[in-house]
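J.: got a predicted model here, sequence first, then my questions.
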Amino acid sequence: MKIVLHKAHTRGHADHGWLKSFHTFSFGSYFNAERIQFGALRVLNDDYVAGGQGFGMHPHHDMEIISIPLEGELVHQDSMGNRGTIRPNEIQVMSAGTGVHHSEFNGSADHAVRFLQIWILPNEQQVTPRYDQIVLEPEDRKNKFQQVVSPDPDDDGTWIHQQAWFHLADMEGGVSVDYELKDSTNGIYVFVLEGSVSVAGEILERRDAIGITDVTTANFQAKTATSLLLIEVPMEK
């Protein structure tokens, strides 16, 4: 087993007033040669957007973009004609493929929105752009892993162009849960949303993260009530 530990305070940080963003991997003005990506996981941004603010139309291509709202409302609009609002317990996926423009704005004038934006390098280039948005059932991740993203359109959750799987879990303190990798050549990247959990001999607290490779299963022991995101990805860059 090999691990890479990313404590919350070691992340890159950008404060633009209306936008406060923590970057797990190199992004924008934050560059760390040791933190470019974890396999196919290229970006994991932890964003805060003030009321009435947001990102205007901007382009993407050949990237799988996953947005997970944690608090508030995020309004999406894109050049494919999609417009919608995502809230906690929902997830949004956009395959940028041959090229797409989109905007993201706080759906409230008064309250901040907090969300994760994650970029996965695709296993196919120049695909037809697509958009999807699904609702998640919180009970389906109580003391277990809830699959929210996979490579298979017919599997649970939504899907992307990569042999990657995303799972969420809400664990009560004292609970132990195992995760079995879908592909033993993959790695897993675990990001703690809230709480405290023991994994791979490390104690992770709020917004800490760990990358684990050369394993087929991983055990998680919640020290307190804990919510976490687990991303299984191919390690070939």
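T.: Sure, I can see it.
J.: C-alpha only now, for contacts and for neighbours.
T.: Will do.
J.: which of the three states applies to the residue most central in space within the chain?
T.: Central residue of the chain (C-alpha atoms, centre = their mean): Ile118, 4.5 Å from the mean position. Three-state assignment for Ile118 (DSSP: H, G, I helix; E, B strand; the rest coil): strand.
J.: give me the number of neighbouring residues for the residue lying closest to it once chain neighbours are set aside.
T.: Closest residue to Ile118 apart from its sequence neighbours, by C-alpha to C-alpha, 6 or more residues apart in numbering: Leu44 at 4.5 Å. Neighbour count of Leu44, defined by other C-alpha atoms under 10 Å: 21.
J.: over to the one 3 residues further on?
T.: When neighbours are defined as other C-alpha under 10 Å, Asp47 has 20 of them.
J.: any idea which element it lies in?
T.: Remark: Asp47 resides in strand 41-49, with elements defined by DSSP states H and E.
J.: show me what that strand is in contact with.
T.: Residues outside strand 41-49 that contact it (C-alpha atoms under 8 Å, 6 or more residues apart in numbering) are 18-27, 36-37, 106, 112-121, 233.
J.: buried among those? Need that as a selection in PyMOL.
T.: Selection of buried members from the contacts of strand 41-49 for PyMOL, criterion 16 or more other C-alpha atoms under 10 Å:
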select buried, resi 19+21+22+23+24+25+26+27+37+106+112+113+114+115+116+117+118+119+120+121+233
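J.: the structure to be compared is supplied as follows:
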Amino acid sequence: MKKVIHKADSRGFADHGWLQARHSFSFASWHNPERIHFGALRVLNDDVIAPKMGFGAHPHDNMEIITIPLKGVLKHRDNMNSDWQFVHPGEVQVMSAGTGVQHSEINGSVDVHLSLFQIWVIPDKRNVQPRYDQKRFNAEGRKGKLQTLVTSFEDKDTKSLKIHQDAKLSRIDLSKVEAFKYNLKSNNHGVYIMVISGQIEIEGKVLELRDAIGISETDSFKITSKMDSELLFIEVPMINL
């Protein structure tokens, strides 16, 4: 088993006033040569956006982009649809940038900060037709069990959102002293685990709020919660850049 631990305070940080951004991997002005990617996972940003503020229209191409609001409401608009799309906590948004898209992301609240994860996964197909989708996932569906959010178009799971990569994004909520065994898709995959809240132990390592661990070269591993905890799993092929 191979492990890499990223403590919360080791992440890159940018304070733009209206945006407080924490980067698990090199992004924008923050560069760490040892933190470029984890397999096909290229970006995991933990953003807090002030009310009514956000990112104006900007381009992306050839990237699978997943956004998970944790608090507040996200307003999204792109050149595939001129109407604003609202994304709330409990919902997940996916966008295949493919040949190129322009989109805007804004805090849709006038008085509540927006907290979200934005994840970029390197696709296994380039220059695809851009697409957008979103879906709500009931919190009851992840209490003590894995709730799959996103999978590949080739995956048989019909309840998840889809991206162009053999990846799996999922969440679980564990009660105090609850144990869970995670099984990886294959020996060619690794999984990056973010502690959304709480405290857990994996392979003798204790992880707390916004700590993360990347695990690869194993079939499975055990997680034990030391208090009520929420976890995000991002499982990806361990490609080299």
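T.: Thanks, I have the structure now. Since this is a predicted model, take the numbers as computed values, not measurements.
J.: TM-score for these two?
T.: Between these two chains, after superposing, the TM-score reads 0.98 (TM-score structural alignment, normalised by the length of the first structure); 237 aligned residues with a C-alpha RMSD of 0.9 Å.
J.: re earlier: what's near enough to touch the residue nearest to the centre of the first structure?
T.: 41-45, 65-67.
J.: 10 Å instead?
T.: 41-46, 63-68, 93 (C-alpha atoms under 10 Å, 6 or more residues apart in numbering).
J.: kindly report the same for Phe27 of the second structure.
T.: With C-alpha under 10 Å, 6+ apart, Phe27 of the second structure has these contacts: 12-13, 35-36, 42-45.
J.: coming back round to it: can you tell me which of the contacts of Ile118 of the first structure is nearest Val4 of the first structure?
T.: Leu41 (13.7 Å; C-alpha to C-alpha).
J.: relative to Pro138 of the first structure, how far out is that closest one?
T.: Using C-alpha to C-alpha, to the nearest Å, Leu41 of the first structure is found at 25 Å from Pro138 of the first structure.
J.: the more surrounded of these two?
T.: Leu41 (24 against 14).
J.: could you check how far that one is from Gln221 of the first structure?
T.: Taking C-alpha to C-alpha, one finds Leu41 of the first structure at 24 Å from Gln221 of the first structure.
J.: pretty sure Ile65 of the second structure is in a strand, no?
T.: Yes: Ile65 of the second structure: assigned to a strand according to three-state DSSP.
J.: before we move on, the earlier item: the strand holding Asp47 of the first structure vs the second structure, average distance?
T.: In this overlay with the second structure, the average offset of strand 41-49 of the first structure from its partner residues is 0.2 Å by mean C-alpha distance after the TM-score superposition for the first structure.
J.: so which bit of the second structure is that strand matched to?
T.: The aligned range for strand 41-49 of the first structure in the second structure is 41-49, by TM-score structural alignment.
J.: and stretch 193-213 of the first structure, by the same measure?
T.: Residue span in the second structure matched to stretch 193-213 of the first structure, by TM-score structural alignment: 196-216.
J.: now do the buried residues in that stretch.
T.: Buried-residue list, stretch 196-216 of the second structure, by 16+ other C-alpha under 10 Å: 196-201, 207-216.
J.: that stretch: end-to-end distance?
T.: In stretch 196-216 of the second structure, first residue to last residue: 20 Å (C-alpha to C-alpha).
J.: what do you get for stretch 223-231 of the second structure?
T.: 10 Å.
J.: who touches it?
T.: With contacts defined as C-alpha under 10 Å, 6+ apart, stretch 223-231 of the second structure is touched by 142-144, 146, 170-182, 193-210, 212.
J.: for Ser175 of the second structure, which non-adjacent residue is spatially closest?
T.: Leaving aside its chain neighbours, Ser175 of the second structure sits nearest to Asp228 (4.4 Å; criterion: C-alpha to C-alpha, 6+ apart).
J.: so what does the one you found match up with in the first structure?
T.: So Asp228 of the second structure corresponds to Ala225, using TM-score structural alignment.
J.: what's around that match, how many residues?
T.: Neighbours of Ala225 of the first structure (other C-alpha under 10 Å): 16.
J.: if I look at it, how far off is Asn89 of the first structure?
T.: According to C-alpha to C-alpha, Ala225 of the first structure stands 18 Å off from Asn89 of the first structure.
J.: then Ser196 of the first structure?
T.: Ser196 of the first structure is 21 Å from Asn89 of the first structure, by C-alpha to C-alpha.
J.: again with Thr226 of the first structure
T.: Going from Thr226 of the first structure to Asn89 of the first structure by C-alpha to C-alpha gives 16 Å.
J.: mind checking which of those two has more residues around it?
T.: Thr226 (23 against 14).
J.: which residue sits closest to that one in space, ignoring its chain neighbours?
T.: In space, Thr226 of the first structure is closest to Gly195, 4.1 Å off (C-alpha to C-alpha, 6+ apart).
J.: one more: Lys181 of the second structure?
T.: Nearest residue to Lys181 of the second structure, sequence neighbours excluded (C-alpha to C-alpha, 6+ apart): Lys222, at 4.4 Å.
J.: which helix or strand contains the one you found?
T.: Secondary structure (DSSP H and E) places Lys222 of the second structure in strand 220-225.
J.: show me what Ala109 of the first structure aligns to in the second structure.
T.: Correspondence of Ala109 of the first structure to the second structure, assessed by TM-score structural alignment: Val110.
J.: who's in contact with the nearest residue to its match once chain neighbours are set aside?
T.: Leaving aside its sequence neighbours, Val110 of the second structure sits nearest to Pro51 (C-alpha to C-alpha, 6+ apart; 4.9 Å). Pro51 of the second structure makes contact with 18-19, 72-73, 106-114 under the criterion C-alpha under 10 Å, 6+ apart.
J.: format those residues as TSV; extra columns: secondary structure and distance to Val150 of the second structure.
T.: Listed next are the contacts of Pro51 of the second structure as TSV, based on DSSP: H, G, I helix; E, B strand; the rest coil; distance: C-alpha to C-alpha, whole Å:
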residue	secondary structure	distance to Val150 of the second structure
Trp18	coil	30
Leu19	strand	27
Gly72	coil	22
Val73	coil	20
Ile106	strand	23
Asn107	strand	23
Gly108	coil	24
Ser109	coil	26
Val110	coil	30
Asp111	coil	31
Val112	coil	27
His113	coil	26
Leu114	strand	22
